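[1] Predicted model and sequence follow; I will ask about them next.
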Amino acid sequence: MRKTYNDWYLKKMRADKELSKETDEVEELLDEVKTIAMVGISRNRHRDSQYVARYLKEAGYQIVPVNPGADEILGEKSYPDLASIPFPVDVVDVFRRPEDIPEVVDEALKINPKVIWLQLGTGDHPEIRKKVEEKGIQYVQKRCIKVDHQFLIRPKKETN
């Protein structure tokens, strides 16, 4: 794991000015946010969305499952959609197919989170990035929130 960190975060990410700036922004937001809505989280504990949510919950974030087919996931009440969540969320973390992203992002914009995060595998959506950023919402895509936390935040907390 340390080699991956050194190769990816310290060499590749920091060598590219744009990626380095984005990584700094991701680090800052992961230090600040508290509540993460997990859109598309699976009921299957062996799916990536479950691993990510479980990790984030154990790291101290409030996880809000969004899955219309579940009443509860990871011991947390699950909501059928973002509009049904009765409190503000900081991050909308999306685990859906690329073709579903425009609809999910439109729904997310209605609840005005601080960040919309498209997990790895959700595609590249430059037109959506523009739309989100015009609303003053931070946009992250093609990154894993769990991996970023592991490499950017956890090491700082372990040394404190």
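    Arrived safely, thanks for sending.

[2] From here on, just use CA atoms for contacts and neighbour counts.
    Fine.

[3] what's the neighbour count on the closest residue to residue 43 other than its chain neighbours?
    Distances taken as Cα to Cα, 6 or more residues apart in numbering put residue 73 closest to residue 43, at 6.3 Å, once the chain neighbours are dropped. For residue 73, the neighbour count with other Cα atoms under 10 Å is 22.

[4] Put this next to the first one:
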Amino acid sequence: MAFENPSRDRIKEILAGARNVAVVGLSDKPDRVSYMVAEAMQAKGYRIIPVNPMVTGTILGEVCYASLTDIPEPVDIVNVFRRSEQVVPVAEESVKIGAKTFWLQQGIFNEEAADIAQAAGLEVIMDRCIKVEDAILLPGGR
């Protein structure tokens, strides 16, 4: 059966109930899309947890972790900025940490990763920008 994203109403519920958003592939460069999206989400009240093994220190004022499994607190949404062919291990780590939602940014789609996450009970959203969805579904904030 072909993958289908949750309904818009369900995506709105996911966003409204989320607090901690781990951003895999978050760049420390302000001109990168991942940085701009995470910064906008942070401004809307989400706690952004950067995940990038190439960055030590902080991004957007938050400690950056090398992997999802290094994060010492619960994660509601794993938001992924990686190429489609690189997301299966991210899905596996998302399952391992007990994340609630596995979200692949616009242009990213991987059915194998979706199957792994869904089999473990995670909700999966693919090929959608979290910032755009938040702006459309929760324009006044959470």
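    Happy to help now that I have it. Just so we're clear, the structure is a prediction, and the values are computed from it rather than from any experiment.

[5] Can you give me the neighbour number for the counterpart of residue 81 of structure 1 in structure 2?
    Aligning on TM-score structural alignment places residue 81 of structure 1 opposite residue 67 in structure 2. By other Cα under 10 Å, 17 other residues sit near residue 67 of structure 2.

[6] wait, doesn't residue 67 of structure 2 sit right on residue 55?
    No. Residue 67 of structure 2 is beyond contact range of residue 55, at 11.0 Å (criterion: Cα atoms under 8 Å).

[7] what's the overlap in contacts for these two?
    Counting by Cα atoms under 8 Å, 6 or more residues apart in numbering, residue 67 of structure 2 and residue 55 have no common neighbour.

[8] Count residues in the vicinity of whatever residue of structure 1 lines up with residue 52 of structure 2, would you?
    Under the alignment (TM-score structural alignment), residue 52 of structure 2 maps onto residue 67 of structure 1. Residue 67 of structure 1 has 21 neighbouring residues, counting by other Cα under 10 Å.

[9] show me where structure 2 has strands.
    20-24, 47-51, 58-59, 62-63, 77-80, 101-104, 123-125 (DSSP state E).

[10] contacts for the last one?
    Defining contact as Cα under 8 Å, 6+ apart, one finds that strand 123-125 of structure 2 is touched by 5-6, 100-104, 114, 117-118.

[11] Got a PyMOL select line for the buried ones in those?
    Here is the PyMOL selection string for the buried members of those, based on 16 or more other Cα atoms under 10 Å:
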select buried, resi 100+101+102+103+104+114+117+118
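
[12] Need the max-distance pair from the contacts of strand 123-125 of structure 2.
    Within the contacts of strand 123-125 of structure 2, two members stand farthest from each other by Cα to Cα: 5 and 100, at 14.8 Å.

[13] And the residue nearest in space to the middle of structure 1, how far from residue 117 of structure 1?
    Central residue of structure 1 (Cα atoms, centre = their mean): residue 93, 3.6 Å from the mean position. For residue 93 of structure 1, the distance to residue 117 of structure 1 equals 5 Å [Cα to Cα, to the nearest Å].

[14] same thing with residue 62 of structure 1?
    Using Cα to Cα, residue 62 of structure 1 is found at 16 Å from residue 117 of structure 1.

[15] same thing with residue 80 of structure 1?
    19 Å.

[16] Check residue 150 of structure 1 too.
    Counting by Cα to Cα, the gap from residue 150 of structure 1 to residue 117 of structure 1 is 16 Å.

[17] Over to residue 146 of structure 1?
    Distance from residue 146 of structure 1 to residue 117 of structure 1, by Cα to Cα: 11 Å.

[18] again, but for residue 63 of structure 1
    From residue 63 of structure 1 to residue 117 of structure 1 the distance is 14 Å (Cα to Cα).

[19] now residue 157 of structure 1
    Taking Cα to Cα, one finds residue 157 of structure 1 at 23 Å from residue 117 of structure 1.

[20] With residue 39 of structure 1 instead?
    10 Å.

[21] Give the residues shared as contacts by the two.
    92-94.

[22] Find the residue closest to residue 118 of structure 2 in space, skipping its chain neighbours.
    residue 124 (6.7 Å).

[23] How many neighbouring residues does the one you found have?
    If we define neighbours as other Cα under 10 Å, then residue 124 of structure 2 has 24 of them.
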